[in-house]
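Trainee: predicted coordinates and the sequence they were generated for:
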Amino acid sequence: MKPTRIRMCHSLVMNYGLYKKMEIFRAKPANKREMSQFHTDEYVEFLSKITPSNMNNFVKEQLKYNVGDDCPVFDGLFEYCSISAGGSMEGAARLSRNKCDIAVNWAGGLHHAKKGEASGFCYVNDIVLGILELLRYHKRVLYIDIDCHHGDGVEEAFYTTDRVMTVSFHKYGEYFPGTGELRDLGIGKGKYYSCNFPLRDGITDENYKSVFEPVITQVMQSYDPSAVVLQCGTDSLSGDKLGCLNLSMRGHANCVKFVKSFGLPLLLLGGGGYTMRNVSRCWAYETGLAAGVELGSEIPVNEYYEYFGPDYKLDVRQSNMEDMNTREYLERIKGIVLDNVRKVGGPPSVQMTDIPRTADDYADDNADEDMDDPNERIPVRQRQKMIQPDMELSDSEDEGEGGRRNHQSNKSAGKAPASEKTPEIEIPTSNLLSTNSQATRSPHTATTAVSSETVPSPAGAAGTADTAEKNGAAAMDLYIQPRQRNWIVMAQRVIRPLITSLPRATRISTRAFHVSAARVASTSPFTERTGVNLSETKYRAVSDSLHSYGSYLIQCLPKFVQQYSVLKDELTLYVAPSAIIPVLSFLRDHTQCQYKAVMDITAVDFPTRDQRFEVVYHLLSVRHNARIRVKTYADETTPVPSATSLFRGADWYERETWDMYGVFFKDHPDLRRILTDYGFEGHPLRKDFPLTGYTEVRYDEEKKRVVYEPLQLTQAFRNFDAASPWEMVGDGKDVKPEAFKLPVAKPAEEQKKP
């Protein structure tokens, strides 16, 4: 992901003469306010402050925001994020203003970044920011991802809306980020607006084309977008260091050519790609396709010419890698995907109005950026000409043919000379390419487009309820009711100062206020205490995270989740019977839930209640290593919707619950007894079987079922003497119960007689 690959691509574009067919300009870097349209204020502020010199002061924040391993800290980190995000936002703004037909930002395409954390070499999700800009003028935006990795960050951001449809073709299985399952279709209004096509290793150009073009054609027909964003990650090319697909340069570029043929406003973005010579070749070739120019096969002489040896050709060929994608597998997956796409509804009835901008939006904080160093007065464009030896994730001699021929640089790359400092990572200015006249991006304000909330992990890895409330208010989330959100914010702002002013002995945990209004006004029959057990200090950290996660779930599903409770390290949601299917679907399919395993379904009987049964669902998320309980209620006649359509394992669990408790499950395919014998009347755990009386329950071999027969007594009743340790047996006569009397003490007068 080093910026050298962007400079190499730009050098090819210039030396091929493509600049004559398009306008090339430096995009205005995005500022903190623009990044906060999607990302949280705290996360953006963290990125702006952390540097390699002070990173030891942000150890806790690095863990919280997932910065350090796959997303290391380097000098110029925030500048890099600003340039990448600003390029995509400016390209989207130019498309919306009809300033160009196609906009290109190869420095963008960072599709793994989440609202409040970095992931997979991605710090700021420029794709989401660009789509939010497009949604200011376009009713529907289509996002297509041909990177080898799943675009989880973009899918998560628009998982609950029908104004953005995400389509991703990616390697699925034991592969980062582990998301993008075929069944991940969206939730709520976003159902069927998330489309995933999981691939296996080694797919070729022919097989890729056979699935890409039919799926995109059907998406265009069913969804009818007015703008398209295409993420062109090149780690799907053959020979990529971190990829496992087998596309040639022309097979990869065929996707760009096919999407361009629909004639819609198109934003081309970069993405993954870790073999720099192939990345620059592919993106330069696709830039030519966007400009309508067929590039020659000979690489023109340029400052990076030695990188493209030994053939110096503009081509990336397929290898002899085995294609694990059989024809039967691709046809089966394609059929399922096409069926799901056909279920997409018509265009939404959204009134499109421009959002007025303030005077501050037109201010350029980087007007003097040409002079990078006021002491040396070196323009940025001149600084970009300085070629820097590549370190990590670059081509080297051990890669075989095509390795870089600067032997002196390779030998000295491991250590810096004593008289020189190790070169710092250089951040080039993003070059935004468009195929029409030059114009400047209009600044951005808060958009009315749909964005996802801050998503705390079930294991407590990200965010708090406060952050979700603060940053979610700027976006129009389909699940959050404005009055409810305002009530929460008001409670947090007004009540917390009162709490902190109390003496320590009387102070109340503020976690009690991380609850929506639906929890306070709930009239559900649940009686379990939902407060926090302050005496539990062992699970305090986990409990805090679960409270944040429970608040997030209530915010996402305010119509369905009535309340939640946290006991030690376990979270329980309380829902109405009609909400079982929507809630379980959300917990199973949402990328921050992934509760794909049902561990148990059971019930608890409270005979004195009107709704005497509590039905309990135990779910497990293997991805997050987390458990969750979902509780609903029912009486003896009202059925609960069956979960067999979501979990295959629910079949036997629901049969067992009906057999033991008598809870009916609607739409269950085979609701019959599983533990008791056929013919048994009643349900054992409701005590619906005789403990006393004169009825015998037994299994009849001839009738092959349980029969009930009157009890015939053939043994004398036993007479018990409480004063004796021995059982006293009667005289052998068959005494009826009504004639049987316990011995009584003699009167006092009789005891006194001699």
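Mentor: All right, it came through fine.
Trainee: please count neighbours and contacts with C-alpha atoms only from this point.
Mentor: Will do.
Trainee: tell me, how many residues neighbour residue 566?
Mentor: For residue 566, the neighbour count with other CA atoms under 10 Å is 21.
Trainee: so where do the strands sit in the stretch 51-200 of the chain?
Mentor: 102-105, 141-145, 164-171, 194-199 (DSSP state E, counting those that start in this stretch).
Trainee: what does the first one rub up against?
Mentor: Contact partners of strand 102-105, identified using CA atoms under 8 Å, 6 or more residues apart in numbering, comprise 84, 87-88, 91-92, 94-95, 265-270, 287, 290, 430-435.
Trainee: to residue 389, which of the strands of the stretch 51-200 of the chain lies closest?
Mentor: strand 102-105 (23.8 Å; CA to CA).
Trainee: now intersect the contacts of strand 102-105 with the helices, please.
Mentor: 84, 87, 88, 91, 92, 94, 95, 287, 290 (DSSP state H).
Trainee: my guess is the fourth one contacts residue 267. True?
Mentor: Yep, that's residue 91 we're talking about. Yes - between residue 91 and residue 267 there is a contact under CA atoms under 8 Å: 6.8 Å.
Trainee: what about the two, which has more around it?
Mentor: residue 91 (30 against 27).
Trainee: mind checking how far the more buried one is from residue 133?
Mentor: As judged by CA to CA, to the nearest Å, residue 91 and residue 133 stand 9 Å apart.
Trainee: and residue 240, by the same measure?
Mentor: Counting by CA to CA, the gap from residue 240 to residue 133 is 32 Å.
Trainee: and those two? Which one has more around it.
Mentor: residue 133 (28 against 21).
Trainee: so how far is residue 548 from the more buried one?
Mentor: Residue 133 sits 30 Å away from residue 548 when distances are taken as CA to CA.
Trainee: what residues sit buried inside stretch 598-605?
Mentor: Neighbour counts over stretch 598-605 (16 or more other CA atoms under 10 Å) mark 598, 600, 601, 602, 603, 605 as buried.
Trainee: among those, which one lies nearest to residue 22?
Mentor: Distances from residue 22 to the buried residues of stretch 598-605, taken by CA to CA, are shortest for residue 598, at 55.4 Å.
Trainee: and the residue lying closest to that closest one once chain neighbours are set aside, what element?
Mentor: Distances taken as CA to CA, 6 or more residues apart in numbering put residue 619 closest to residue 598, at 4.5 Å, once the chain neighbours are dropped. Secondary structure from DSSP states H and E places residue 619 in strand 613-621.
Trainee: how about the strands of the stretch 201-350 of the chain, start to end?
Mentor: Applying DSSP E, counting those that start in this stretch to the stretch 201-350 of the chain gives strands spanning 227-231, 266-269.
Trainee: the structure to be compared is supplied as follows:
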Amino acid sequence: METATGFNKKVSYFYDSSVGNYYYGMQHPMKPHRVRMAHNLMLNYGLFKKMQIYRPRLATESDVTKFHSDDYVDFLRLVTPDNMNEYASQLHQFNIVEDCPVFDGMWQLCQISAGGSVGGAVRLNHGDTDIAVNWAGGLHHAKKSEASGFCYVNDIVLAILELLKKHDRVLYIDIDIHHGDGVEEAFYTTDRVLTVSFHKFGEFFPGTGDIKDIGSGIGKNHAINFPLKDGIDDEAYHNVFKPIIQSIMEIYRPGAVVLQCGADSLVGDRLGCFNLSTKGHGECVKFVASFNVPLLVLGGGGYTIRNVARAWCYETAILCGQENLPDELPFNDYIEYYGPEYKLHVNATNMENLNAKEYLEKYKNKILENIRRIGRPNAATHEIPPDAYEDSDEEEDDRDIDTRRSVSELDKRIARNDEYSDSDDEGDRRHHDIDDRRQHELDDLYTERASRSFKTNTRTRYPRAAQRDTLDRNHSADSSDAEDKDDLSNMNTSKEDAKMMEGENDKDLPTETPIDTNVPEKTEEVKKEEEKVVDGSHEKEDVTTSAMEQ
């Protein structure tokens, strides 16, 4: 199979602006905010002009149960930090422990992640795009009935199942430092999916991925694992990665490829021990994309978040044919994170490479021998199931530009004082010293606005992804109040939606989530109530929200 030296491809990029609002908890290394940082960096490099940007539909319970068990999904939907004591027995059953805690908005974050990956697969199946990107996806450890390694819903498996509706063979490639155990386990006995993982092996989570694990039954030789040691650098990594992927593409000939780009394999990662530069990591993405096969690119691990944002921005640029970005970072909402160097690229260090050439050659040759035993599967002709999103034709976002900007204006991030300073590595470059008094004022402000919009007395510290459209519709009623409130500039409020509109393609930014602008007719009782004016005692009641709720 020939590779292409240049890129001129249609790229669909999936992003939900609320993803950065979710918080796993104090001291937890997983920071969804890294996706927002990467997105903001892309916008300031102008990459939004080179791709179509979509807000993903939220994956439904029905979507997720195509792989995960019903009782596990019910648990994820219903459990919250407030009621988790009622689910004490199930917490252990579903492996909801320190690594995978219950946190506010847990189910909504799973919906965003899975919705973007499945949405990308649908567009690839339709031939609407050449490459689909979802940096909020790539959660490769989740099992059928169990959370694992910071992962609750395996969006990768759901996306591959969607791709299998159209393609007889799908290749899954994992360059995260951790073994992609959840995906391998899901397809271990089939020849329609070939999984290949390059990972740290030994006394390292999850402890699986031996070179001897090659699949079973008709799936024999369709699971490929390359166990690596500490300190592997760009050259050594590419010397095993490229020949193996080249051989797989020539022999297996997949109809689509899913690439998990976990950034914890980068040099300097808080939980990693490899020595890959951003350019070395990106070279793997470039090589896979060069085969001109429908490609779904996903995120994954990555816990030094400034480097994660750099890597995913750079790899998005590669996919858009804009590899030669200036190394000097443009000004962006999170510029202070990248000091003192303020550069795009992270270079390898003089870390010792424990992977001897003889070791790598021996394992590479063994894997190439196994690949030669692979035969193309004879997938029986069958009726193609309906898409996960049957009405997948995206609608244009026809809202007025001021209304569209209100999404980010309302999407205020409330940062924990210690959220980005729970390690020496991350903390020395952060400035989030918001005192308790200011924090409580901001909490009260957001709670007041949320309760007015949603008629609830619950303190809402983190906005739910499912409430986005309601926020859009209610902004006009809240905007005058918001202007009189304290300045929120010290909060990490993202301006990506507003900046996105400044591009020349501002009319071509579709959304995967149709916006319902049909507010129900007001009843006579409501109209009469609106006409009542109470002098100085209180304002008119906001009946629009009540009508929508009815």
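Mentor: Yep, it's here. Note that the structure is a prediction, hence the values are computed from the model and not measured.
Trainee: that older thread, among the ones in helices among the contacts of strand 102-105 of structure 1, who's most crowded?
Mentor: Counting by other CA under 10 Å, top hit in those: residue 88 with 35 neighbours.
Trainee: show me what that residue lines up with in structure 2.
Mentor: Following TM-score structural alignment, the counterpart assigned to residue 88 of structure 1 within structure 2 is residue 117.
Trainee: my read: that match touches residue 157, true?
Mentor: No - judged on CA under 8 Å, residue 117 of structure 2 makes no contact with residue 157 at a distance of 9.4 Å.
Trainee: any idea how far the aligned partner of residue 115 of structure 1 in structure 2 is from residue 185 of structure 2?
Mentor: By TM-score structural alignment, residue 115 of structure 1 lines up with residue 144 in structure 2. Using CA to CA, one gets 9 Å for the distance from residue 144 of structure 2 to residue 185 of structure 2.
Trainee: between these two, which one's more packed in?
Mentor: For residue 144 of structure 2 versus residue 185, the count of surrounding residues by other CA under 10 Å is larger for residue 144: 21 against 16.
Trainee: contacting residues for the more buried one?
Mentor: Residue 144 of structure 2 makes contact with 67, 68, 69, 186, according to CA under 8 Å, 6+ apart.
Trainee: one more time with 10 Å, if that's ok
Mentor: By CA atoms under 10 Å, 6 or more residues apart in numbering, the contact list for residue 144 of structure 2 reads 65-70, 72-73, 94, 152-154, 157, 182, 185-186.
Trainee: any idea how far it lies from residue 89 of structure 2?
Mentor: 18 Å.
Trainee: ok, back up a step: equivalent range in structure 2 for the strand holding residue 619 of structure 1?
Mentor: So strand 613-621 of structure 1 is aligned with nothing, judged by TM-score structural alignment.
Trainee: same question, stretch 182-192 of structure 1
Mentor: Mapped onto structure 2 using TM-score structural alignment, stretch 182-192 of structure 1 covers residues 211-221.
Trainee: which secondary structure element contains residue 24 of structure 1?
Mentor: Per DSSP H and E: strand 23-26 holds residue 24 of structure 1.
Trainee: distance from that strand to structure 2 after superposition?
Mentor: Here the mean offset of strand 23-26 of structure 1 against structure 2 after fitting is 0.7 Å, by mean CA distance after the TM-score superposition for structure 1.
Trainee: and whichever helix or strand comes after the strand holding residue 619 of structure 1, what does it pack onto?
Mentor: As assigned by DSSP H and E, the chain's next helix or strand after strand 613-621 of structure 1 is strand 626-634. Judged by 3 or more CA pairs under 10 Å, 6 or more residues apart in numbering; DSSP states H and E, strand 626-634 of structure 1 is in contact with strand 561-567, strand 570-575, helix 580-589, strand 597-605, strand 613-621, strand 640-641.
Trainee: repeat that with 8 Å
Mentor: strand 570-575, strand 613-621 (3 or more CA pairs under 8 Å, 6 or more residues apart in numbering; DSSP states H and E).
Trainee: can I get the ones you listed in JSON lines including mean neighbour count and distance to residue 333 of structure 1?
Mentor: Listed next are these as JSON lines, based on neighbours: other CA atoms under 10 Å; distance: least, CA to CA, whole Å:
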{"stretch": "strand 570-575", "mean neighbour count": "20", "distance to residue 333 of structure 1": "34"}
{"stretch": "strand 613-621", "mean neighbour count": "21", "distance to residue 333 of structure 1": "25"}
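Trainee: closest to residue 215 of structure 1 out of those?
Mentor: strand 613-621 (30.4 Å).
Trainee: which parts of the stretch 451-550 of structure 2 are strands?
Mentor: 510-511.
Trainee: and the gap between the spatially most central residue of structure 2 and residue 116 of structure 2?
Mentor: Taking CA atoms, centre = their mean, the centroid of structure 2 lies closest to residue 136, which sits 0.3 Å from it. As judged by CA to CA, residue 136 of structure 2 and residue 116 of structure 2 stand 8 Å apart.
Trainee: and if you look at residue 438 of structure 2?
Mentor: From residue 438 of structure 2 to residue 116 of structure 2 the distance is 35 Å (CA to CA).
Trainee: now do residue 464 of structure 2
Mentor: Counting by CA to CA - residue 464 of structure 2 and residue 116 of structure 2 are separated by 16 Å.
Trainee: counterpart of residue 218 of structure 1 over in structure 2?
Mentor: Counting by TM-score structural alignment, residue 218 of structure 1 corresponds to residue 247 in structure 2.
Trainee: does its match touch residue 369 like I think?
Mentor: No - Residue 247 of structure 2 lies out of contact with residue 369 (CA under 8 Å); the separation is 10.0 Å.
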